[in-house]
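**Student:** kindly generate the corresponding structure for this input.
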Amino acid sequence: MIYKKLFKPLFDRVLALILLLLFSPVLLLCAWLIKKHLGSPVLFRQERPGKGGEIFKIFKFRTMSDARDAEGNLLSDEERLAGIGKRIRSLSLDELPQLLNVLRGEMSFVGPRPLLVEYLPLYSQEEARRHDVLPGITGWAQVNGRNAISWEEKFALDLYYVEHQSFWLDMKILYLTAQKVFKREGISSTTSATMEKFKGHA
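**Tutor:** Reported below is the predicted structural model:
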């Protein structure tokens, strides 16, 4: 399909470059605020599986502190996600550095979110099909609940996207993403500041 093989990769890279230039003042402000309130590093880098399960390093703004208890153990996500970090995440500004991943061809604007490498052996054969396309900054699961839905629902939505990927679906997802960001919906799960870990189907 011409859209998937030619137009979408070109659209992704051109738009990523434009947005990096357009949002450069916001990127610099976020970096300064994180450096001031949370210290270094400003960027959070983590290995994630991309298309075909190929590993790449995703970029995000750091939003959690390194606060620890008396025994030296990191506090919970809820306790470490506060202040400027919580504000940046609530506005989804922590995702902006992923424009670099899009520019490098490791991600797309729209696709299943890249999850943790440790989940790879836990997927069923059907769930692993989420890696048939490039991972995205946003996706069908993100505009239908984001972190507030179950893993089963999330994977079902990811697979729907893999099977129905098109220009019009991508435009719909981008439009709905803008609405979600504005309303700040689905940032957290119902029981955690972030999504609970996937533990497979055992």
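**Student:** drop to CA atoms for contacts and neighbour counts, all remaining ones
**Tutor:** Noted.
**Student:** against which helices or strands is the strand or helix carrying residue 174 packed?
**Tutor:** Taking DSSP states H and E as the criterion, residue 174 maps to helix 167-183. Other elements packing on helix 167-183 under the criterion 3 or more C-alpha pairs under 8 Å, 6 or more residues apart in numbering; DSSP states H and E are strand 108-110, strand 136-138.
**Student:** quick one, helices of the chain?
**Tutor:** Ranges of helices in the chain, per DSSP state H, are 2, 8-22, 24-37, 77-80, 83-90, 98-103, 151-164, 167-183.
**Student:** buried residues in the third one?
**Tutor:** Judged by neighbour count using 16 or more other C-alpha atoms under 10 Å, the buried positions of helix 24-37 are 27, 30-31, 34.
**Student:** now swap in the last one and tell me
**Tutor:** If you call a residue buried by 16+ other C-alpha under 10 Å, then helix 167-183 has these buried ones: 170, 173-174, 176-177, 180-181.
**Student:** ok, those vs residue 111, which is closest?
**Tutor:** Nearest to residue 111 among the buried residues of helix 167-183: residue 170, at 8.6 Å, using C-alpha to C-alpha.
**Student:** now the other sequence, so there's something to compare against:
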Amino acid sequence: MGSPVLFRQDRVGRDEQVFRLVKFRTMRVPDADHITDADRLTRVGRWLRATSLDELPTLWNVFRGEMSLVGPRPLLVEYLPLYSPVQARRHEVRPGITGLAQISGRNALTWEEKFAYDVDYVDNRTHLMDLRILGRTISAVVTRRGAVEVCHGPFRGSTEPGRDRAD
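**Tutor:** I've put the predicted structure just below:
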């Protein structure tokens, strides 16, 4: 998969603060022969993602207080100007390693569905809910429910009516 073994990338956390997420590398470094993400994903990387073991180093982000075990997944910095006001509410809480979207379909969900789960979590979170999500995460990982190799592609912006999008 290439060096280094750990993949680091800037992501957006609570209150839109940027932090450096740490995961195991699952893709080859891009070159002329491997252009798409699907082509760059290695056999080991596919297994790491399907079992969610690529997330183990993310516990470092939890330890540092940048993330929580449960919450909306932290996304790329470049997506910040693309959120609708409702979608941006996902940043009212610390991002998590797992969350409602992960136990409700993972990468099989559309961006709009993921954001709806994120806002639902922000509005209704409790300690009991977090425990239920953690329990269902174990089941989702073991059964690999909703695990697909590469997601639907980058977020291009909200499709919510009345959204003011800067082009």
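**Student:** ok, of the buried residues of helix 167-183 of the first structure, which one's closest to residue 62 of the first structure?
**Tutor:** residue 181 (18.4 Å).
**Student:** tell me the counterpart of the closest one in the second structure.
**Tutor:** Alignment note (TM-score structural alignment): residue 181 of the first structure maps to residue 141 of the second structure.
**Student:** roughly how far does residue 118 of the second structure sit from residue 46 of the second structure?
**Tutor:** 25 Å (C-alpha to C-alpha, to the nearest Å).
**Student:** so what corresponds to residue 21 of the second structure in the first structure?
**Tutor:** That one, residue 21 of the second structure, aligns with residue 58 by TM-score structural alignment.
**Student:** hmm, its match is touching residue 98, no?
**Tutor:** Yes: using C-alpha atoms under 8 Å, residue 58 of the first structure is in contact with residue 98, at 6.7 Å.
**Student:** any residues touching stretch 134-153 of the second structure, and which ones?
**Tutor:** For stretch 134-153 of the second structure, the surrounding residues in contact (C-alpha atoms under 8 Å, 6 or more residues apart in numbering) are 37-38, 41, 46, 49-52, 70, 98, 102-110.
**Student:** kindly supply the ChimeraX command isolating those of the residues you listed that are buried.
**Tutor:** Filtering the contacts of stretch 134-153 of the second structure down to the buried ones (16+ other C-alpha under 10 Å) takes a single ChimeraX command:
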select :41,46,49,50,51,52,70,98,102,103,104,105,106,107,108,109,110
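**Student:** show me the contacts for the alignment partner in the first structure of residue 97 of the second structure.
**Tutor:** Matched by TM-score structural alignment, residue 97 of the second structure corresponds to residue 137 in the first structure. By C-alpha under 8 Å, 6+ apart, the contact set of residue 137 of the first structure is 95, 98, 107-111, 113.
**Student:** likewise residue 80 of the second structure?
**Tutor:** With C-alpha under 8 Å, 6+ apart, residue 80 of the second structure has these contacts: 12, 88.
**Student:** map it onto the first structure.
**Tutor:** By TM-score structural alignment, residue 80 of the second structure lines up with residue 120.
**Student:** what does residue 34 of the first structure align to in the second structure?
**Tutor:** With TM-score structural alignment as the criterion, residue 34 of the first structure has no equivalent in the second structure.
**Student:** what's the spacing between residue 34 of the first structure and residue 75 of the first structure?
**Tutor:** 19 Å.
**Student:** what's the neighbour count on residue 85 of the second structure?
**Tutor:** Using other C-alpha atoms under 10 Å, residue 85 of the second structure has 12 neighbouring residues.
**Student:** can you check residue 105 of the first structure too?
**Tutor:** Residue 105 of the first structure has 14 nearby residues by other C-alpha under 10 Å.
**Student:** how close does the aligned residue in the second structure for it get to residue 94 of the second structure?
**Tutor:** Taking TM-score structural alignment, the alignment pairs residue 105 of the first structure with residue 65 from the second structure. Distance of residue 65 of the second structure to residue 94 of the second structure, computed by C-alpha to C-alpha: 8 Å.
**Student:** what do you get for residue 78 of the second structure?
**Tutor:** Applying C-alpha to C-alpha to residue 78 of the second structure and residue 94 of the second structure gives a distance of 18 Å.
**Student:** ok, these two, which is more surrounded?
**Tutor:** Ranked by neighbour count (other C-alpha under 10 Å), residue 78 of the second structure and residue 94 place residue 94 first, with 24 against 12.
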